[in-house]
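[1] Model the following, please.
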Amino acid sequence: MQASNDYLVITAAGDDKVGLVEAFSAKITETGCNIEDSRMTVLGGQFAILMLVSGPWNALSKLESQLDGLGRQLGLTITHKRTRERERRQPTLPYHVEVVALDHPGIVHKLARFFAGHGINIEELSTDTYPAPHTGTRMFSVHMEVGVPASTHIPTLRADFFDYCDDLNLDATFEPSRS
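    Purely as a prediction, here's the structure:
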């Protein structure tokens, strides 16, 4: 991210239809802003956007003034908030975590409790449910990127995490991120 830019976080959701990404990204480009980081997905019949946009303060102001109209035009509920470049208080090591289990309530909460209890920030998280091959049993998968404080003893953390997952009957991997 460039130091001369300001930043805006935008969230939007509404009925899924063809052309939403094109129309939304066109408005950002027309106002002189840039998409820095984004997640866009269809959840059920809803399309959802989470986006970090950058630009000079006046371009962001122009975009902000047009978001309500864009939302009405596209059938999206849009919220936005100014933000700043992320500051890291301590060095972290990026790790990728994958968990698969029979679907049941509380899996995300229990994983979040483990990482919070170890002072580890969850940077990104996505989940999915799917039928298991052959049996059709409902499965649940979790994909996470976490920031492990550099001072953490990784072998101990890995052992604690795998023991925790074994106690909960979760299959897991915990590896350094490759990105």
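[2] CA only for contacts and neighbour counts going forward, please
    OK.
[3] Quick check: closest non-adjacent residue to the residue nearest to the spatial centre of the chain.
    For the chain, the residue nearest the mean C-alpha position is E124 (4.3 Å; Cα atoms, centre = their mean). Leaving aside its sequence neighbours, E124 sits nearest to E145 (Cα to Cα, 6 or more residues apart in numbering; 5.0 Å).
[4] this one as well, want them side by side:
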Amino acid sequence: MNQLIVSFITADRPGIVEVLSDLITQHKGNWQKSSLHQMSGVFAGVVEIAVSPENSQLLADKLATLAGFKIQIEQVSPEQEPSQSQLVLELTANDRVGIVQEISSAIHHHGGNLLKLVSTQESAPHAGHELFKAKVTIAVSPQDIDAMIVALENLADDLMVDISR
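    I've put the predicted structure just below:
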């Protein structure tokens, strides 16, 4: 099977996922993983599709010509299982400019590889200021985990880190 990674952005409207999934099904593709989001009036996402070699190019061509979509398509080889540990971190802090850069830098400089980042900005209960909340999945060698967590916790007094292993 070939793997296609499809990233897209389009004006938000009902039926976007149906259009994509119908096209993928018509070409005997298997929708494997995705992350889809409505933001500021647009709908954006990334979809991983498994498709047979004989249908891969035709599916990619059809996806590329969808009206109203800006699409990028990459054919990739499936990854082998990582030898590193995966951690899920839930981070909460007062929102500020540069917070994602600080977090990603601490992860990178302590041997981690950021696999997934989902973040939101919310109003703090009873305080009214903005909070940054993120759920981060990282791959890291077991010997680097403790140093990375300490580095993240030391970014700011208000940064809380909850860890799932």
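[5] if we can go back for a sec, enumerate every residue touching the residue nearest to E124 of the first structure.
    By Cα atoms under 8 Å, 6 or more residues apart in numbering, E145 of the first structure lies in contact with P94, Y95, H96, V97, I122, E123, E124, L125, S177.
[6] In terms of distance to D160 of the first structure, which of those residues ranks first?
    Nearest to D160 of the first structure out of the contacts of E145 of the first structure is V97 (Cα to Cα; 13.7 Å).
[7] residues in contact with the counterpart of that closest one in the second structure?
    In the second structure, the residue matched to V97 of the first structure (TM-score structural alignment) is L89. Shown in contact with L89 of the second structure (Cα under 8 Å, 6+ apart): A134, K135, V136, T137, I138, V161, D162, I163, S164.
[8] Which members of those occur in strands, if any?
    Counting by DSSP state E, the contacts of L89 of the second structure place A134, K135, V136, T137, I138, V161, D162, I163, S164 in strands.
[9] Break down the second structure into its helices, ranges please.
    Secondary structure of the second structure, counting by DSSP state H: helices at 16-26, 53-64, 99-109, 145-153.
[10] Of the ones you listed, which is nearest A127 of the second structure?
    helix 99-109 (19.7 Å).
[11] Just the buried positions in that closest one, please.
    I99, I103, S104, A106, I107 (16 or more other Cα atoms under 10 Å).
[12] Isn't P56 of the first structure up against L8?
    No: the criterion here is Cα atoms under 8 Å, and P56 of the first structure misses it with L8 at 10.6 Å.
[13] Who has more neighbours out of these two?
    Each of P56 of the first structure and L8 has its neighbours counted (other Cα atoms under 10 Å); L8 has more, 23 against 14.
[14] can you name the farthest residue from the center of the second structure?
    The second structure, farthest from centre, Cα atoms, centre = their mean: H126 at 30.6 Å.
[15] hmm, back to that, now render the contacts of L89 of the second structure as TSV, adding distance to E122 of the second structure.
    Below are these laid out as TSV (distance: Cα to Cα, whole Å):
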residue	distance to E122 of the second structure
A134	11
K135	14
V136	17
T137	20
I138	23
V161	17
D162	18
I163	21
S164	22
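[16] Only whichever of these are buried, select them in ChimeraX.
    Buried subset of the contacts of L89 of the second structure, written as a ChimeraX selection, criterion 16+ other Cα under 10 Å:
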select :134,135,136,137,138,161
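[17] Just name the closest of the contacts of L89 of the second structure to K62 of the second structure, please.
    In terms of Cα to Cα, no member of these lies closer to K62 of the second structure than T137, at 32.4 Å.
[18] What span of the second structure is stretch 32-49 of the first structure aligned with?
    Counting by TM-score structural alignment, stretch 32-49 of the first structure falls onto residues 28-45 of the second structure.
[19] do stretch 112-125 of the first structure as well
    Per TM-score structural alignment, the counterpart of stretch 112-125 of the first structure in the second structure is residues 104-117.
[20] what about that stretch, how long is it end to end?
    The straight-line separation of the ends of stretch 104-117 of the second structure (Cα to Cα, to the nearest Å) is 10 Å.
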